[in-house]
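Undergrad: Here is a sequence together with a model predicted from it:
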Amino acid sequence: MKILVIGGTGLIGSKVVARLRAQGHDVTAASPSTGVNTQTGEGLDAAMTGVDTVVDVANSPSFAADDVMRFFTTAGRNIAAAEKKAGVSHHVALSIVGTDRKPGNAYFAAKDAQEHLIRESGVPYTIVRATQFLEFTGGIANEAGTGATIVVSTGGIQPISSEDVADAVAEAAMGEPRQGFTEIAGPEAFPMDELVRRYLRATGDPREVKGDPKAPYFGGVIGPDSLLPGPGAHLGKVGLEAWLASQSGVHAKS
């Protein structure tokens, strides 16, 4: 199978590319650095020549509300147009658990808009909705502040490792279009403040964590279940302690 991975040089994309190549597929990693730009459309038509499946795991370089909405909607339209020209038979996109619950977060709103474009494109598709990555726990902590005490939401979170995400996306790419979404999550759920507290302790960060149900999560207040998967979600293998043991403090200040 010939597969194009958009965002194929990033954290998830590079892992997906490696997995698909290991299974014997003809895989191209596409990104602006390889001459494929989803914002301008540059290189898309050429990259999709003869492609059976397109996997989109690209992410916006800016999380500002206008920027992130523009990134995902522009990319969505350009990718769909190129797929139709090339006769692509399967589009696989990585999205987020909770997009349809609209928790008041600009990033979630942009991903919801991206999903809408995918559903309306006419190209057979599979959407893989993942919970927050374990690798982004440091980012959650830093968004909450850099003082001696940070305030973090008590909303539920069930973080997943990038390795488990890559496994699920690669599996979806090798399968048939679902014409819907599948949810993936880590094996353990926590209140978000507990997750951040354990992460800081493990990485030697002295900040104290105070839990508050009204604390914003990247601009929006979340409920106990806003970011948790629904029944039937596929659970990854890598738990928090195993992931922390593998990090050696690398993400302590990420």
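TA: Right, received. Where do you want to start?
Undergrad: going forward, measure contacts between C-alpha atoms and count neighbours the same way
TA: Will do.
Undergrad: Give me the residues contacting stretch 45-52.
TA: 1-4, 30, 36, 82-83, 85-90 (Cα atoms under 8 Å, 6 or more residues apart in numbering).
Undergrad: cool, stretch 56-74 as well?
TA: 5-8, 10, 12-13, 38-39, 91-94, 106-107, 109-111, 113-114, 117.
Undergrad: what sits up against whichever strand or helix holds residue 94?
TA: Using DSSP states H and E, residue 94 maps to strand 90-96. If you take Cα under 8 Å, 6+ apart as the criterion, strand 90-96 is touched by 52-57, 108, 111, 115, 123-132, 169, 172-173, 176-177.
Undergrad: for stretch 16-35, same thing?
TA: Under the contact criterion Cα under 8 Å, 6+ apart, stretch 16-35 has outside partners 1-9, 13-14, 36-38, 42-43, 47, 166-167, 169-170.
Undergrad: coming back round to it: inside strands: which ones of the contacts of stretch 56-74?
TA: 5-6, 91-94 (DSSP state E).
Undergrad: Is it possible to get a markdown table of those that adds neighbour count and distance to residue 25?
TA: Listed next are these as a markdown table, based on neighbours: other Cα atoms under 10 Å; distance: Cα to Cα, whole Å:
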| residue | neighbour count | distance to residue 25 |
| --- | --- | --- |
| 5 | 26 | 12 |
| 6 | 27 | 16 |
| 91 | 27 | 16 |
| 92 | 26 | 15 |
| 93 | 24 | 18 |
| 94 | 23 | 20 |
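Undergrad: Tell me where this structure has helices.
TA: Assigned by DSSP state H, the chain shows helices spanning 11-22, 44-47, 65-86, 106-120, 137-143, 162-174, 192-202, 240-247.
Undergrad: Please spell out which residues along the last one are buried.
TA: So that's helix 240-247. For helix 240-247, a neighbour-count test (16 or more other Cα atoms under 10 Å) marks 240, 244 as buried.
Undergrad: I'd like to check the angle between it and helix 192-202, please.
TA: 40 degrees (axes from the mean of the first three to the mean of the last three Cα atoms, to 10 degrees).
Undergrad: Below is structure B, check it against A:
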Amino acid sequence: MKILVLGGYGLIGDAVIGRLLRDGHQVTGLGRDVRDAGRRRPSVRWIAADMSKLLAAEDWLPVVAGMDAVVNAAGALQDGPRDRLDAVHRGSVVALVTACERAGVRCFAQISAIGADLSSANPFFRTKAQGDKAVASSSLEWTILRPGLVISPAAYGGTALLRALAAFPGFVPAVMPSHLIQTVSVTDVAEAVSLAVAGSLPPRLAVDLVEANARPLAEVLSALRAWLGLPPARVVPMPAILGRLAGAVADMLGMFGWRSPLRSAALAAVARGVTGDATAWNQVSDRPLQPLEATLADMPTNVQERWFARLWLAKPVIFAGLSLFWLVSGIIGLIRQEAAADILVSHGVSASLAHLSVLGGGVADILVGAAVVVRSLARRALLAMMAITLSYLAAATLLVPGLWLDPLGPLVKTIPALCLVLVALAVLDER
């Protein structure tokens, strides 16, 4: 079969593509940026497109032409500069369903979410439900799958956050640790999609994909900590106000393009409880979805998982530290221009060049310090930090080499800052 997978390089979408390829299907993937996906899965035909801009059936007709099935694994957590929930979850799906009907596509598998509800006050759950309604109202042979907390070898978003909390040194911090969670293996989700496109599930089926029993979030975190090979640690409940504060900060960072899983939409999902009903799946399948213990047993860990878990929480600290360092450095340089220029003049630099250097350096420091907190500018800002630092060291070595031996170490101390920039570049990618 020829199958189109939307969001094909996401956590669920990539697993679905892998399973469909093993089933022998011809797979086309669609997403906004497919360069990395093309390198990882060269046997897939990739289409670079933004679903939020494909809001008419005519936009989709060239994409779905010749397809036997479509799998929609695309989604976003919250509105932001890079995401528009209504467009991605509802508008584009309405247009896509119409295009599929016109093009004669037989099968449509929709990856929805536990808690999708037309009456929900939460935009994520409401728009997800609106997309589901468009699919369910169509003439297609559709399947709507609503996974619980998806556990996968890959990790970003909520699953990355849980790994990071589980790896916290000394204790495991958790907001709402008693709230109930039902997990599902990404392998089981991909299996369900495989059965749906093969016609092995009843047509027009909407079903939750969850393990049989719900468990408190604290138990999930403890299981992940053991899976990481770390010693047991007490799960310590965090005050609700701390969760709300973290959500507010994450929402603000979302305006700068950072897609933190701590945003208020994710916290609302946990507050609701990530739980569903496993009964419907068990009635149509001869194999129950595996519990968390079996899912983790199928995913052996090594040192790279521990590195990732520990670095994940360090990442915002690294970026915040770099931003503050460069902003404060630039501001102090501008406030104390005369004093900074006098240091250069005392080492033989002309007064005009000294003042120009201090002014230019201060402005440059402030610009890169501000730019590094904007996701779309972060990589360029980090590279600029490296270039500025190396230029600073080179110029100082040529003009005032004695600064290397200064007892306060103004040049020597820039080396650790340069190393921190290298670490930031190494952990910048989100997926």
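TA: Good, I have the coordinates. Model, not experiment: these values are computed from the prediction.
Undergrad: before we move on, the earlier item: name only those of the contacts of strand 90-96 of the first structure that count as buried.
TA: If we count by 16+ other Cα under 10 Å, those have these buried: 52-57, 108, 111, 115, 123-132, 169, 172-173, 177.
Undergrad: if I line the two up, what does residue 209 of the first structure land on in the second structure?
TA: By TM-score structural alignment, residue 209 of the first structure lines up with residue 236 in the second structure.
Undergrad: For whichever residue in the second structure pairs up with residue 88 of the first structure, give me its contacts.
TA: Taking TM-score structural alignment, residue 88 of the first structure has residue 105 as its aligned residue in the second structure. Residues in contact with residue 105 of the second structure (Cα under 8 Å, 6+ apart) are 64, 66-70, 140.
Undergrad: Tell me the one among those residues nearest to residue 161 of the second structure.
TA: residue 70 (30.3 Å; Cα to Cα).
Undergrad: pretty sure that closest one contacts residue 3?
TA: Yes - judged on Cα atoms under 8 Å, residue 70 of the second structure makes contact with residue 3 at a distance of 5.6 Å.
Undergrad: What sits closest to the residue lying farthest from the centre of the first structure if chain neighbours are left out?
TA: Farthest-out residue of the first structure from its mean C-alpha position, per Cα atoms, centre = their mean: residue 148, at 30.0 Å. Of all residues not flanking residue 148 of the first structure in the chain, residue 207 sits nearest, at 4.9 Å (Cα to Cα, 6 or more residues apart in numbering).
Undergrad: Neighbours of that neighbour, how many?
TA: A count of neighbours around residue 207 of the first structure, defined by other Cα atoms under 10 Å, yields 16.
Undergrad: now for residue 248 of the second structure: what does it line up with in the first structure?
TA: Counting by TM-score structural alignment, residue 248 of the second structure has no partner.
Undergrad: Assign a three-state SS to residue 248 of the second structure, would you?
TA: State at residue 248 of the second structure, reduced to three classes by DSSP: H, G, I helix; E, B strand; the rest coil: helix.
Undergrad: close enough to count as contact, it and residue 264?
TA: Yes - Residue 248 of the second structure lies in contact with residue 264 (Cα under 8 Å); the separation is 6.9 Å.
Undergrad: the more surrounded of these two?
TA: The residue with more neighbours, out of residue 248 of the second structure and residue 264, is residue 264; 22 against 15, by other Cα under 10 Å.
Undergrad: What range does stretch 17-31 of the second structure cover in the first structure?
TA: Going by TM-score structural alignment: stretch 17-31 of the second structure matches residues 17-31.
Undergrad: Report the buried residues of that stretch.
TA: Neighbour count says stretch 17-31 of the first structure has 17-20, 27-31 buried, by 16+ other Cα under 10 Å.
Undergrad: Next: stretch 198-210 of the second structure.
TA: So, applying 16+ other Cα under 10 Å, buried residues of stretch 198-210 of the second structure: 201, 204-210.
Undergrad: before we move on, what about stretch 214-229 of the first structure?
TA: 215-218, 220-222, 226-229.
Undergrad: distance of residue 193 of the first structure from residue 206 of the first structure?
TA: Separation of residue 193 of the first structure from residue 206 of the first structure (Cα to Cα, to the nearest Å): 15 Å.
Undergrad: What segments of the second structure are strands?
TA: Along the second structure, the segments classed as strands by DSSP E run 2-6, 26-31, 45-48, 69-72, 107-111, 141-147, 149-151, 172-174, 180-181, 183-185, 205-209, 215-216, 235-237.
Undergrad: Quick one: closest of the ones you listed to residue 161 of the second structure.
TA: Taking the strands of the second structure one by one with Cα to Cα, strand 172-174 is closest: 10.7 Å.
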